[in-house]
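Novice: what shape does this take:
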Amino acid sequence: MPLRLDLVEGQRANLSAIERRAATLAPRRSVKKEWQAAWLVRAIGLIDLTTLSGDDTPERVRRLCAKARNALRQDLVEALGLSGPVTTGAVCVYPTMVSTAVKALDGSGIPVASVATGFPAGLMPLKLRLEEIRYCVAEGAGEIDIVINRALVFDQDWQGLYDEVRQMREACGPAHLKTILATGDLKTLRNVARASMVCMMAGADFIKTSTGKEGVNAVLPVGLVMTRAIRAYEEETGVKVGFKPAGGISAAKDALIWMTLMKEELGNAWLKPDLFRFGASSLLGDIERQIEHFVTGRYSAAMRHAVA
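Specialist: Modelled structure (predicted):
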């Protein structure tokens, strides 16, 4: 849609109210026993299983893809009475690893997500950022996680941000576009709210909290601001936009809190992978460990689970 500055500048963030609301999620909203196990199985299907390390190798990516295809151990699948293997929502890698991941996931239906546009800083010429997107799509990536230019937010240059993201949306072609706001760098929740709205207007399919490389990554107050921006955008346009918290989500209990936030703020539609994802590398291991506790009544050592 065209950029509407009135809608962007109308975004506000009441810090104390946001913090009070976020603080209610963990102690007052919980699921137990078989309901918790069901939510955790659902959470597995929401994970973008990620490796974004400087020492990534094709073999590491193939191992990650093998885990994505069989995300829950077979004996646990059978104990829960599930049909077929449990898979993750996607596998997320660097551009040079996209073709390896595509081959490893062939026939699984699991999409490959690639970071792009000079991840994690995004401080590359726009022409090169757009070319990197096209490269990833040509290699087979079905989802592109781009980073915005934070300087445009600091300058309140909403037209500049809109124009860049719009061009990135066009470069993605058929691939889904996830815009990473790097909220830990944006300093204020008002900046987060306004940048979220601009990215959605420019055509983002998802808005995402973090690269995982900032000092502060996915935290509930930021998540609340972004989900309410998504709700405001849907009320204005009728279009549903997805949400992806990333960075620092490594415990099953944290996944349940984020899922509670989505259910209460946006509804059940955002508990499915087409509208909600976790960006995580170690979360899957703890979820599998918690499900084993439900099945056996005992906690296993983390080393007994395949490394995610």
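Novice: for the rest of this, base every contact and every neighbour count on C-alpha atoms.
Specialist: Noted.
Novice: centroid residue for the protein?
Specialist: Against the mean C-alpha coordinate of the chain, by CA atoms, centre = their mean, the closest residue is residue 244 at 2.7 Å.
Novice: who's in contact with that residue?
Specialist: By CA atoms under 8 Å, 6 or more residues apart in numbering, the contact set of residue 244 is 206-209, 276-279.
Novice: need the next SSE after the helix ranked longest in the chain, C-terminal direction.
Specialist: When the chain is scanned for its longest helix (criterion: DSSP state H), the result is helix 220-237. Downstream of helix 220-237, the first helix or strand assigned by DSSP states H and E is strand 242-244.
Novice: second chain to compare with the first, below:
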Amino acid sequence: MQSKVDHMTAQLPQMVEPRNPGQDLDLDWVLSAQANRSAIERRAGTLPGRRSVKKDYQAAWLLKAITCIDLTTLAGDDTEGRVRRLCAKARQPVRHDIMEKLGVEGITTGAVCVYHDMVAPAVEALQGTGIPVAAVSTGFPAGLSPFHLRVAEIGESVKAGADEIDIVISRRHVLTGNWQALYDEMKEFRAACGDAHVKAILATGELGSLRNVARTSLVCMMAGADFIKTSTGKESVNATLPVSLVMIRAIRDYHERTGYRVGYKPAGGISKAKDALVYLSLIKEELGDRWLQPDMFRFGASSLLGDIERQLEHHVTGAYSAGWRHAAG
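Specialist: Sure, this is the predicted structure:
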């Protein structure tokens, strides 16, 4: 088992990969991006039934998934105590007795994601672990607060110790085809992040079409996004396989043309271990093994970890336990 889960500790992209510097806005490239919905849905529909891993291999893939989770709490009733408990779960995501039976140690989640007010307690709770703290920003989730305040919010979260900033774009720029405004906005957000890396949340459920998803992905990468992310988790439609296929093919296209790798983060609605395996197989097939590391791929999730831990307990004991035995924090 150990050989299948080596090198899973989380690291920031700028530590192991040249950071995407962005480039000038290339409207010819952006407007040439198209999306064949029927072909995309047909390809996405083959994945759940065509890819299956069992036994030790499934356990190894589930451990891999854990290292790629942004363990998240974005509730209005968040408290410092809840965040500290979540951070303890990020440090020890699977019960010690299960990990001992698997013969694995040192597994952590990829990051902990919180609102700005919870950044400081999260940083304190994770001190010395190497687990990054991500903060949602720029008027999350709607992104409709005054622009100067959105930029200032990024700066405050960075000052508080956030290593990663999950920003939300202005959907209206996409819906009106104002690609220059989207590029300028994203570029300023990236500059405000400084050394903290930036995940651009596209809110794909509100963009109107898969073609808009493809074009928005390219514009955000041209403006210097380190990651592109599907959703805030607050929209009526969040991460889906067709949307994911469009976004990761845009990432592949960008890498082929520029030489820079950009990460991918599906978020919202991914709560089952079997779904995590499907997403990992999609990444492996479309982008390759390099993107299966936590500096290039993350799940935005709050409940996914509990189901993965439950499946791992079944793997070592042969029985399913109650969900309350795998509390999130």
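Novice: packing partners for the longest helix of the first structure?
Specialist: Applying 3 or more CA pairs under 8 Å, 6 or more residues apart in numbering; DSSP states H and E, one finds that helix 220-237 of the first structure contacts helix 15-28, helix 189-201, strand 242-244, helix 252-265.
Novice: out of those, the one nearest residue 294 of the first structure is which?
Specialist: Smallest distance to residue 294 of the first structure across those (CA to CA): 12.7 Å, for helix 252-265.
Novice: list the contacts of the closest one.
Specialist: 25-26, 29-30, 39-40, 43, 220, 224, 227-228, 231, 249, 268, 270-271, 283-284, 286-287, 290.
Novice: could you identify the buried members of those?
Specialist: The neighbour-count test (16 or more other CA atoms under 10 Å) applied to those identifies 25, 39-40, 43, 220, 224, 227-228, 231, 249, 270-271, 283-284, 286-287, 290 as buried.
Novice: if we can go back for a sec, residue in the second structure matching the residue nearest to the centre of the first structure?
Specialist: Matched by TM-score structural alignment, residue 244 of the first structure corresponds to residue 265 in the second structure.
Novice: residue 62 of the first structure now?
Specialist: Looks like residue 62 of the first structure aligns to residue 84 there (TM-score structural alignment).
Novice: count the neighbours of its match for me.
Specialist: Residues lying near residue 84 of the second structure (other CA atoms under 10 Å) number 19.
Novice: tell me which element it is part of?
Specialist: Counting by DSSP H and E, residue 84 of the second structure is part of helix 80-91.
Novice: residues in the first structure aligned with the following helix or strand past that helix?
Specialist: Next helix or strand after helix 80-91 of the second structure toward the C-terminus (DSSP H and E): helix 96-102. With TM-score structural alignment applied, helix 96-102 of the second structure matches the range 74-80 in the first structure.
Novice: go on, stretch 36-53 of the second structure?
Specialist: So stretch 36-53 of the second structure sits over residues 14-31 in the first structure, by TM-score structural alignment.
Novice: next: stretch 117-127 of the second structure.
Specialist: The aligned range for stretch 117-127 of the second structure is 96-106, by TM-score structural alignment.
Novice: the helix holding residue 84 of the second structure vs the first structure, mean deviation?
Specialist: Taking mean CA distance after the TM-score superposition for the first structure, the mean distance separating helix 80-91 of the second structure from the aligned residues in the first structure is 0.4 Å.
Novice: buried set for that helix?
Specialist: Residues 82-91 are the ones in helix 80-91 of the second structure that count as buried (16+ other CA under 10 Å).
Novice: farthest pair in those?
Specialist: 82 and 91 (14.4 Å).
Novice: what sits against residue 174 of the second structure?
Specialist: 182, 207, 212, 216.
Novice: map the third one onto the first structure.
Specialist: The one in question is residue 212 of the second structure. Residue 212 of the second structure maps onto residue 191 in the first structure, by TM-score structural alignment.
Novice: ok, and the closest non-adjacent residue to its match?
Specialist: Closest residue in space to residue 191 of the first structure, ignoring its immediate chain neighbours: residue 153 at 6.8 Å, by CA to CA, 6 or more residues apart in numbering.
Novice: now do the same for the one you found: its match in the second structure.
Specialist: With TM-score structural alignment defining the correspondence, residue 153 of the first structure maps onto residue 174 in the second structure.
Novice: and what of residue 230 of the first structure?
Specialist: Per TM-score structural alignment, residue 230 of the first structure is aligned with residue 251.
Novice: burial measure for its match, as a count.
Specialist: There are 24 residues near residue 251 of the second structure, going by other CA under 10 Å.
Novice: correct me if wrong: it contacts residue 260.
Specialist: No. The criterion here is CA atoms under 8 Å, and residue 251 of the second structure misses it with residue 260 at 9.2 Å.
Novice: how near is the closest residue to the match of residue 230 of the first structure other than its chain neighbours to residue 250 of the second structure?
Specialist: Distance criterion CA to CA, 6+ apart; nearest residue to residue 251 of the second structure, sequence neighbours excluded, is residue 262 at 6.2 Å. Separation of residue 262 of the second structure from residue 250 of the second structure (CA to CA, to the nearest Å): 10 Å.
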